[in-house]
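K.L.:
Pasting a predicted model and its sequence here:
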Amino acid sequence: MEPRFQPDRLWPTGHRQLQLMIIPDLDGNPGLAELVAACRAVMAAHPATTQPVPDESLHLTVQAVFRPGHGDVDQPTRARLIEALAPELAAVPAFEMLIGSPLAYHRGVVADTHHDDGFNHLLDRARRVIARICGPDAIAYDSRPAHMALCYADGRGSSDELQRQLRHHVRPSHASLTVTAVDLVETVQVPQRCRYDSTVLRRFSLSSRTEPSATSTVCEAVI
């Protein structure tokens, strides 16, 4: 393993990345909270994973929004994007997915996902809206397969050994996550803490699995 935040991977000073993400509710998904805690206990003993992603920064990226050659997404475009996303996402059914097993790779640890048809459906609908409002280049990045970063490496060490420890000591190696909302956020890099921090701009509730989508809250202002 090697450090994630090397000079060639740093964002320009002051850059704030607009993106849609799922912020997991650990209180509402206790099995996931236990999985994350178990992974952290293993990672704490490895020289390259001493700064795991804290609870408040855990996320699954749905879609990063780019504007090549135009800098950050301006406020008028954001307003149009929010207006277009609200009814689209309100029609997407809430869903469950399986988080895990944890996978160690050369620059960190991620939790893999399974049963992710709901995620892919959400992503496809969001991508169509973003491309229509911001242009096709805005969706150049495709987040599939879905994943949740548990740690970005802050040192060097054997990823094989870390993977062995994760496999032997994190049991069960997966947990369920219920997804009922998706957030539009501004994300910044925090290299000194080996993480990405996000500010929620809007929370979009998904359609209830037991009630018609017309009864769902379309969009809640968070800030």
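P.N.:
In hand now; what should we look at? All figures in this text were calculated on a predicted structure; none of them were measured in a lab.

K.L.:
only C-alpha atoms for contact and neighbour calcs from this point on.
P.N.:
Noted.

K.L.:
what's the neighbour count on Ala181?
P.N.:
Ala181 has 22 neighbouring residues, counting by other CA atoms under 10 Å.

K.L.:
State the distance from the nearest residue to it once chain neighbours are set aside to Thr113.
P.N.:
Nearest residue to Ala181 in three dimensions, chain neighbours excluded: Ser205, at 4.3 Å (CA to CA, 6 or more residues apart in numbering). To Thr113, Ser205 is 21 Å away according to CA to CA, to the nearest Å.

K.L.:
same question, Arg144
P.N.:
In terms of CA to CA, Arg144 sits 10 Å off from Thr113.

K.L.:
higher neighbour count, these two?
P.N.:
Between Arg144 and Thr113, counted using other CA under 10 Å, the more crowded position is Thr113 (22 against 14).

K.L.:
which non-adjacent residue is nearest that one?
P.N.:
In space, Thr113 is closest to Ile99, 4.6 Å off (CA to CA, 6+ apart).

K.L.:
ok so the one you found is a helix residue?
P.N.:
No. Counting by DSSP: H, G, I helix; E, B strand; the rest coil, Ile99 is not found in a helix; it is strand.

K.L.:
That one reaches Ala175, doesn't it?
P.N.:
Yes. Using CA atoms under 8 Å, Ile99 is in contact with Ala175, at 5.3 Å.

K.L.:
got any residues that touch both of the two?
P.N.:
Leu32 (CA atoms under 8 Å, 6 or more residues apart in numbering).

K.L.:
From Asp116, how far off is the residue nearest the centre of the chain?
P.N.:
Geometric centre of the chain, nearest residue: Leu60, 1.9 Å, by CA atoms, centre = their mean. Relative to Asp116, Leu60 is positioned 12 Å away (CA to CA).

K.L.:
what about versus this one:
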Amino acid sequence: MRSAFEGERRWPGGHKELTLLAVPDLHRDAATGTGSRLATLLDGVRTVVSPFPGTSTPVPDAGLHVTIQPINHGLYDTPPIGRTTVTKLVDDLTILLRDRPAFPLWMGSPVIGQRGIVLDHEPLSDGPFDDSPEDPFSDLVDDVRTVIARVCGPGAIGHDTRPCHMALVYASCDQETEDFSSVLRRVRPSHAFVMVRTLVLAWVRQSPTECCYQWKVVKRFQLTEHTGTSPAGRARSGRDEHSPALPLLQPASPRRRAAERKA
């Protein structure tokens, strides 16, 4: 694992990027060891990796996020987006997100990458015969990118954040991972839902000393609650947010499938 904030990965001093983020609610009582299934997963990962120098500063709760879309990512010579453009972008995103339902991301297990540890997203399925599960995250990214390209220009969306992921640790220095990789595999729970309810448009900066990204909110958007009928639909509404396993419909019995074909 290599340092996440060195070389070409380090932003110039003072650089900031306007970015749309999803921020999770961990349902904590303000103390470690409390909160949702996601919070428990995070605490387990932090316990495993914190003793090692390269991963001794995991991303704090306040820095956790899923990036929807950065604007002008890595274009260090591009002038900052002006206030008028930001206002127009806020107005158009407000229209886009006004009636959009909240949805969950099924995340896990923790993956050791080149520059940190992340949770990757697996689209929810309504059963083993569902070959094309819904992916509301990708739909959201596509719609947001369309709005940003219209307001800020097509060059503003040169970077695509997919596949969806949440960083748990950014490496502060080069670190061998053999010492904790096998222990990391034993962290339980290894998967959890991340409910996408709150989005923020924010000015984001790197904070290498804190090993995370920090931001100043421009506008907060709240997605609407929606109740589904299937188990996966209930998960999309948030009611199964703390459930111990990914809810899947069971496949129909051979007798039932035969009856359905005759009907």
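P.N.:
All right, it came through fine. These numbers come from a predicted model, not from an experiment.

K.L.:
Measure how buried the corresponding residue of the second structure for the residue nearest to Thr113 of the first structure is and give me the count.
P.N.:
Matched to the second structure by TM-score structural alignment, Ile99 of the first structure sits across from Met107. Counted with other CA under 10 Å, the neighbours of Met107 of the second structure add up to 23.

K.L.:
which residues of the second structure fall in helices?
P.N.:
Secondary structure of the second structure (DSSP state H): helices located at 37-49, 83-97, 136-152, 178-184, 231-237, 254-262.

K.L.:
against the first structure, where does the second one fall?
P.N.:
Helix 83-97 of the second structure falls opposite residues 75-89 of the first structure when the two are matched by TM-score structural alignment.

K.L.:
mean shift between the matching stretch and the second structure?
P.N.:
On superposition with the second structure, the mean distance recorded for stretch 75-89 of the first structure (mean CA distance after the TM-score superposition for the first structure) is 0.6 Å.

K.L.:
Please enumerate the strands of the stretch 151-263 of the second structure.
P.N.:
Using DSSP state E, counting those that start in this stretch, the strands of the stretch 151-263 of the second structure run over 165-170, 191-196, 198-207, 212-222.

K.L.:
and of those, who's closest to Arg261 of the second structure?
P.N.:
Arg261 of the second structure lies closest to strand 191-196 among the strands of the stretch 151-263 of the second structure, at 35.1 Å (CA to CA).

K.L.:
Contact partners for the counterpart of Ala171 of the second structure in the first structure?
P.N.:
Here Ala171 of the second structure is matched to Ala153 in the first structure, going by TM-score structural alignment. By CA under 8 Å, 6+ apart, the residues touching Ala153 of the first structure are 1-4, 48-51, 106-109, 194.

K.L.:
Same check on Gln189 of the first structure?
P.N.:
Leu10, Trp11, Arg195, Tyr196, Asp197.

K.L.:
Buried ones from these, can you make that a ChimeraX selection?
P.N.:
Remark: buried members of the contacts of Gln189 of the first structure, expressed as a ChimeraX selection using 16 or more other CA atoms under 10 Å:
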select :195,196,197
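
K.L.:
Please identify which of the contacts of Gln189 of the first structure is nearest to Ala221 of the first structure.
P.N.:
Relative to Ala221 of the first structure, the closest of these is Asp197; by CA to CA it sits at 19.0 Å.

K.L.:
which residue lines up with the closest one in the second structure?
P.N.:
Counting by TM-score structural alignment, Asp197 of the first structure lines up with Gln214 in the second structure.

K.L.:
My guess is that match contacts His65. True?
P.N.:
No. Contact criterion CA under 8 Å: Gln214 of the second structure and His65 do not qualify, at 10.1 Å.

K.L.:
burial count for the nearest residue to His169 of the first structure once chain neighbours are set aside?
P.N.:
In space, and not counting its chain neighbours, His169 of the first structure is closest to Val42: 7.4 Å by CA to CA, 6+ apart. Per other CA under 10 Å, the neighbour tally for Val42 of the first structure reads 19.

K.L.:
Ser158 of the first structure too?
P.N.:
The local packing of Ser158 of the first structure (other CA under 10 Å) involves 15 other residues.

K.L.:
Please apply the same query to Glu161 of the first structure.
P.N.:
12.

K.L.:
any idea how far Leu98 of the first structure is from the aligned residue in the first structure for Ser181 of the second structure?
P.N.:
The alignment partner of Ser181 of the second structure in the first structure, by TM-score structural alignment, is Gln163. From Gln163 of the first structure across to Leu98 of the first structure, the span is 19 Å (CA to CA).
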